[in-house]
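# Test case, fold it:
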Amino acid sequence: GEEMTGGRDKASILADGLESLFGAVFLDHGLDISRDIILAIFDDVIGKAGKLGAGLDWKTSLQELSSERELGPPQYQITSTGPDHDKEFTATAVVGGEDLGTGVGRSKKEAEQKAAALAWDVLNNRSGAESEAGEPDTSKSGEEPGTESA
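Model (predicted):
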């Protein structure tokens, strides 16, 4: 059934399972323990949410930042490889005529989100003057936004 169709990776199934787990913990142990568990799992995600802006997704946040910097809306160049039933998409986020990030995913949307995350990080780490000059701030590592070094 679901195992054969990739059910273990479907966001809706994973969300339902996690919601059930949280509900069971709440019923058995109460609010304080539930809160501790939820914060232990989602503390990093909650911290990143403020960085994503009102849209809470990288494409929207990149569009807001590029508009703020008067660079025009981001464009996405999409390519795909592989057979129709097993495609891999590559998206490049282009802002102000410059390729700022490339992402790969199983869907166009996933690839675009990954590209937008990298592009947002590049653009966000430039001052307004650097953005106009096209010179990135090289003082920060090239990690994807929200990832931490070990």
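
# Please make it C-alpha for all contacts and neighbour counts, starting now.
OK.

# Which element, helix or strand, includes the residue sitting furthest away from the middle of the chain?
Farthest-out residue of the chain from its mean C-alpha position, per Cα atoms, centre = their mean: D28, at 34.0 Å. Using DSSP states H and E, D28 sits within helix 11-29.

# Just after that helix, pick out the following helix or strand.
Beyond helix 11-29 toward the C-terminal end (DSSP H and E), the next one is helix 31-49.

# between that following helix and helix 11-29, how big is the angle?
Here helix 31-49 runs at 150 degrees with respect to helix 11-29, directions being taken by axes from the mean of the first three to the mean of the last three Cα atoms, to 10 degrees.

# Outside of helix 31-49 itself, list whatever touches it.
F22, V25, F26, L56, G146 (Cα atoms under 8 Å, 6 or more residues apart in numbering).

# Neighbour count for those - can I get that in CSV?
As requested, these are exported to CSV (neighbours: other Cα atoms under 10 Å):
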residue, neighbour count
F22, 16
V25, 16
F26, 16
L56, 13
G146, 14
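
# I have a second one here; can you model it like the first so I can compare?
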Amino acid sequence: MTRGREEGLGALQKRVGHGFADLALLRQALTHVSAAPARRDSYERLEFLGDRVLGLAVAHMLCEAFPDESEGELSRRLAALVRKETCAEVAEEWGVGPHMRLGEGEAQTGGRQKRALLGDICEAIIGAVFLDGGAVAAEEVVRGAFRARMAASGGADLRDAKTRLQEWAQARGLAAPRYLVMGRSGPDHAPSFEVAVEVKGFEPAPGAGASKRSAEQAAAAAFLAREAKDRI
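I've put the predicted structure just below:
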């Protein structure tokens, strides 16, 4: 990998919330089978592992957060939180798209924006963190990415942090949240945006991502994790 790509992985690690001792695991988690020397070098095995790690970590979080709910209610929450679409949202917030290693055909057909593929990469990264740092490190990453989503209840949208923050503010008679771009770095093909969300009467919350949209989602999720923590 070039120096620029390595530096990009450093920024990605910060967004994920884990610094890899073995960076090869992160590279593998980002490698589609179309770009792998052999199938075992792709993200597929890490995705298999990460899917199980994610399920266990989220189940643990739900049991802590909702001690009075039935198994059926917990199962419905679990299914909503670990579904591929939710994982794809997390991958977008992490800004994995520019770092994905794809074969030419997959790249030309929009592989970096494919929801199923983004969801797979999210799970593969969680699996890579588990192998690199153990169960505690993996659960910390999952908590950082999924905790705010647990603030949603009932029919609320578990995927969209901006929508949930808007509803949170409205329920308290507050003005709509404001999103401010604080900075942009990186090359044109792999930008990184820093955004802050402001809600009157509260400290701003930061977020970062490979697009303004993903950075805004990350900021909204960070705000909810901080201000709604007493309810999740």
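
# Can you list the neighbours in contact with the helix holding D28 of the first structure?
With contact meaning Cα under 8 Å, 6+ apart, helix 11-29 of the first structure is reached by G7, R8, I33, S34, I38.

# redo that, cut-off 6 Å
Under the criterion Cα atoms under 6 Å, 6 or more residues apart in numbering, residues S34 lie in contact with helix 11-29 of the first structure.

# can you name the residues of the first structure that the helix ranked longest in the second structure overlays?
As assigned by DSSP state H, the longest helix anywhere in the second structure is helix 44-65. Counterpart in the first structure of helix 44-65 of the second structure, with TM-score structural alignment as the criterion, is absent.

# Buried residues, that helix. List them.
With burial defined by 16 or more other Cα atoms under 10 Å, the residues of helix 44-65 of the second structure counted as buried are 44-47, 49-51, 53-55, 57-59, 61-62, 65.

# Out of those residues, which comes closest to A176 of the second structure?
A65 (27.5 Å; Cα to Cα).

# which residues of the first structure fall in helices?
Counting by DSSP H, the first structure has helices at residues 11-29, 31-49, 58-68, 108-124, 128-133.

# average distance between the fourth one and the second structure?
By that I understand helix 108-124 of the first structure. In this overlay with the second structure, the average offset of helix 108-124 of the first structure from its partner residues is 0.9 Å by mean Cα distance after the TM-score superposition for the first structure.

# Please report the distance of A152 of the second structure from D188 of the second structure.
With distances defined as Cα to Cα, to the nearest Å, the gap from A152 of the second structure to D188 of the second structure amounts to 35 Å.

# Next: A88 of the second structure.
Between A88 of the second structure and D188 of the second structure the computed distance is 22 Å (Cα to Cα).

# of those two, who's got more company?
Counting neighbours by other Cα atoms under 10 Å for A88 of the second structure and for D188 shows that A88 has the greater number, 25 against 7.

# what residues are up against that one?
Residues in contact with A88 of the second structure (Cα under 6 Å, 6+ apart) are R115, L118, G119.

# And K87 of the first structure, what's its match in the second structure?
Taking TM-score structural alignment as the criterion, the aligned counterpart of K87 of the first structure in the second structure is P191.

# Now for its match, how many residues are close by?
Counted with other Cα under 10 Å, the neighbours of P191 of the second structure add up to 16.

# V142 of the second structure versus the residue nearest the centre of the second structure, what's the distance?
When the second structure is reduced to its mean C-alpha position, the nearest residue by Cα atoms, centre = their mean turns out to be V90, at 2.4 Å. Note on V90 of the second structure: its distance to V142 of the second structure, by Cα to Cα, is 10 Å.

# Show residues contacting stretch 75-83 of the first structure.
Taking contacts as Cα under 6 Å, 6+ apart, the residues outside stretch 75-83 of the first structure that touch it are K87, E88, F89, T90, A91, T92, A93, V94.

# of those residues, buried ones?
Judged by neighbour count, with 16+ other Cα under 10 Å as the criterion, the buried members of these are E88, F89, T90, A91, T92, A93, V94.
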